[in-house]
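[1] need a structure here:
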Amino acid sequence: MLELVKGTRLPDKEEYPGLGSSAGIGLDVVKCLQREWAVDFDWHKEEAELNKYHHFTADIENLTIHFIHERSRDKAAIPLLLNHGWPGSFLEFLPVINDLTEKATTSTGKPVSFHVIIPSLPGFTFSSPPPANWTVDDTARVFHTLMTKVLGYETFATFGTDFGAGPAYSLYENFNSSTRAAHFAFLPFFPLSPDQLAAQNITLSSKLEQSEEQNFVNWVTTGNAYFAEQATKVSQANVRNFI
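    Below you'll find the model as predicted:
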């Protein structure tokens, strides 16, 4: 792959000068990316950065699950399971590990810190691929086993972003005696449409609720082309290769 990047011949000048990024990625940006990957990128440095953290694997339900486990020095720290998105990886959360494990103070003055657990979703990076009929609930069940049986945490909190919001929500919904708190950067379901609200005789009384509903309507009608593309049969084949 590296030789392919190095050997790629780029044009000497822009195909559509003056249009900038409105007609696609700029030639200067492509050249910069090529130089970064072919010359400047230092894999050994990146490898050393990754190896600063404690990596483990666990065999659960015939799957090998990779995860990072960084414990706080605070004995009262809260176990926190972080679920990454698609097509991302556990790398998304590396910048926040140290801050989460260090003791901080909440807005109410209460000290808090976290034991951080970052698994790779089944089929991502170092976790083995699941069976073809695997579901979000299956991932949640495996992660619950990881937290309670493998690591021995009786209770924990979880966070999910993008595709990882699904397993995080399922953990909170199906294992709420152990999953005691959940936070999401993305909800794995849609709000009710205006027609659905009317059918259920629901009135949004506050300006905030009305504004949020309008934002959802705008997204559905004009802003979800990428989501629609990923929901096609062709893209579903690609998704299966990842998850």
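[2] From now on I want contacts and neighbour counts done on CA atoms only, so please keep to that.
    Noted.
[3] what comes up buried for the biggest helix by length in the chain?
    Identified as the longest helix of the chain according to DSSP state H is helix 207-218. For helix 207-218, the neighbour count (16 or more other CA atoms under 10 Å) marks 213, 216, 217 as buried.
[4] List of residues touching it?
    If you take CA atoms under 8 Å, 6 or more residues apart in numbering as the criterion, helix 207-218 is touched by 191, 193, 194, 204.
[5] Can you tell me which helices and strands the next helix or strand after that helix packs against?
    Using DSSP states H and E, the helix or strand that follows helix 207-218 in sequence is helix 225-230. Using 3 or more CA pairs under 8 Å, 6 or more residues apart in numbering; DSSP states H and E, no helix or strand is in contact with helix 225-230.
[6] Out of the contacts of helix 207-218, grab the one that's most surrounded.
    Greatest neighbour count in the contacts of helix 207-218, by other CA atoms under 10 Å, goes to residue 194: 16 neighbours.
[7] on that earlier part again, dump the buried residues of helix 207-218 into CSV; add distance to residue 145 as well.
    Formatted as CSV, those follow (distance: CA to CA, whole Å):
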residue, distance to residue 145
213, 37
216, 35
217, 38
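[8] for comparison, sequence B:
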Amino acid sequence: MSSDAILPFHLAVPEDVLQDLRDRLSRTRWPERETVPGWEQGVPLDRARALIDHWQNDYDWRRCEAALNAIGQFTTEIDGLNLHFLHRRSPHPDALPIIITHGWPGSVVEFMKVIGPLSDPVAHGGKPEDAFHVICPSLPGYGFSERPEQGWPVPRIAKAWIALMKRLGYDRFVAQGGDWGSAVTTAIGASGDPSVAGIHLNMLVVRPSPEDMANATDQEKASLESLQRYMQDGNGYSQQQATRPQTLGYGLVDSPVGQAMWIYEKFREWSDCDGEPENALSRDEMLDDIMLYWLTGTGASSARLYWESFRSFGTDKVTVPTGYSMFPKEIFRASRRSAERQYPNIIHWNELDRGGHFAAFEQPELFVQEVRTAFRPLRSA
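    Take a look at the predicted model:
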């Protein structure tokens, strides 16, 4: 069989794997409760118990499994690595191909609510001229993509994504991403490959200049304050994953509760939820994402992307047309003047009134609207 074959991937987790999960959950050794009220020390014990009770007694993995299979799942080998991706071709032949990349602690399940509207806008109240062929790959070491050896930083992932799009027959395409997907999408935009028509980001990490900081606007001051809070009180996870991913991985891969709380906290911290993660996403939705880490045992391998690339996150200059949608509860909220130094060809900039880090997951309608608007000028180019 040719190494460039594209193979259908049908997800069918063995029942004994799900029973093992339930058994592990039933044997959880819980810590004592936190010593301060709220989430200051992490996930409160009562909230952890409530989520795990739902996972053990009410959650249905087969629902998520069937939904993923219905979208269309595939694998292919690129640069020696077997990669998993969702692929939905639009019924409209002139649709614009788009590759959408998740980050950590996300997965392809973030995009399940937007794939339909993007690929078949007419069926969702839109116009045929806004249609996309949609590809959502799992990052190397995440989900059902193969775990890479050392040497798979962001630029290599971007190169693999470009190769994937061409292998699928898409010689002109656009790219979208947030979190690590923002870094990969930035690298795609900076690649110089003529097939890349433009990019759209929902997280933009740019460094303000001394002049920016000396003459900061109110919006820039608020963004800098948010960044300072993150650096002082919210980035311990990234330091651990960037420096000791293997040590962390033992706990995440062995304990479903440990893996769940490592992610559940971030849904609370980074979503537009007013302090209650269930205000932004249902427990089932959060557990769908958590399951892609638990079932695949990728707690360590996913963290290694921080070890490979965290210190050079999205630093390339991008001259292709760029769109940016700033959701108000995003971790980093860039100013336009700072962004334009790295992305000098911004064709869409919008600051929204709701939504957070998991934009497509939290606010699918707004996300779809932003992607459509950002790429509309590139369709006839």
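[9] on that earlier part again, including distance to residue 150 of the first structure and secondary structure, could the contacts of helix 207-218 of the first structure go into CSV?
    Formatted as CSV, the entries for these read as follows, by distance: CA to CA, whole Å; DSSP: H, G, I helix; E, B strand; the rest coil:
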residue, distance to residue 150 of the first structure, secondary structure
191, 36, coil
193, 42, coil
194, 45, helix
204, 45, coil
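[10] Residue in the second structure paired with residue 225 of the first structure?
    Matched by TM-score structural alignment, residue 225 of the first structure corresponds to residue 232 in the second structure.
[11] biggest strand in the first structure by residues?
    If you go by DSSP state E, the first structure has its longest strand at strand 63-70.
[12] Where does it end up in the second structure?
    Going by TM-score structural alignment: strand 63-70 of the first structure matches residues 81-88.
[13] Give me the mean distance between the matching stretch and the first structure.
    Taken over the aligned residues, the distance from stretch 81-88 of the second structure to the first structure averages 0.6 Å (mean CA distance after the TM-score superposition for the first structure).
[14] how much space is there between residue 168 of the second structure and residue 29 of the second structure?
    Applying CA to CA, to the nearest Å, the value for residue 168 of the second structure to residue 29 of the second structure is 47 Å.
[15] neighbours around the aligned residue in the second structure for residue 171 of the first structure, how many?
    In the second structure, residue 171 of the first structure lines up with residue 188, judged by TM-score structural alignment. By the measure other CA under 10 Å, the count of residues near residue 188 of the second structure is 30.
[16] Report the secondary structure state of residue 188 of the second structure.
    helix (DSSP: H, G, I helix; E, B strand; the rest coil).
[17] now it: how far from residue 28 of the second structure?
    For residue 188 of the second structure relative to residue 28 of the second structure (CA to CA), the value is 43 Å.
[18] In terms of helices and strands, where is the counterpart of residue 200 of the second structure in the first structure?
    Aligned counterpart of residue 200 of the second structure in the first structure: residue 183 (TM-score structural alignment). Residue 183 of the first structure belongs to strand 179-184 when elements are defined using DSSP H and E.
[19] how about the nearest residue to the spatially most central residue of the second structure, chain neighbours excluded?
    For the second structure, the residue sitting closest to the mean C-alpha position, by CA atoms, centre = their mean, is residue 102 at 2.4 Å. Excluding the flanking residues, the one nearest residue 102 of the second structure by CA to CA, 6 or more residues apart in numbering is residue 181, at 4.9 Å.
[20] same question, residue 161 of the first structure
    Take residue 161 of the first structure and drop its neighbours on the chain: the residue closest to it by CA to CA, 6+ apart is residue 185, 4.9 Å away.
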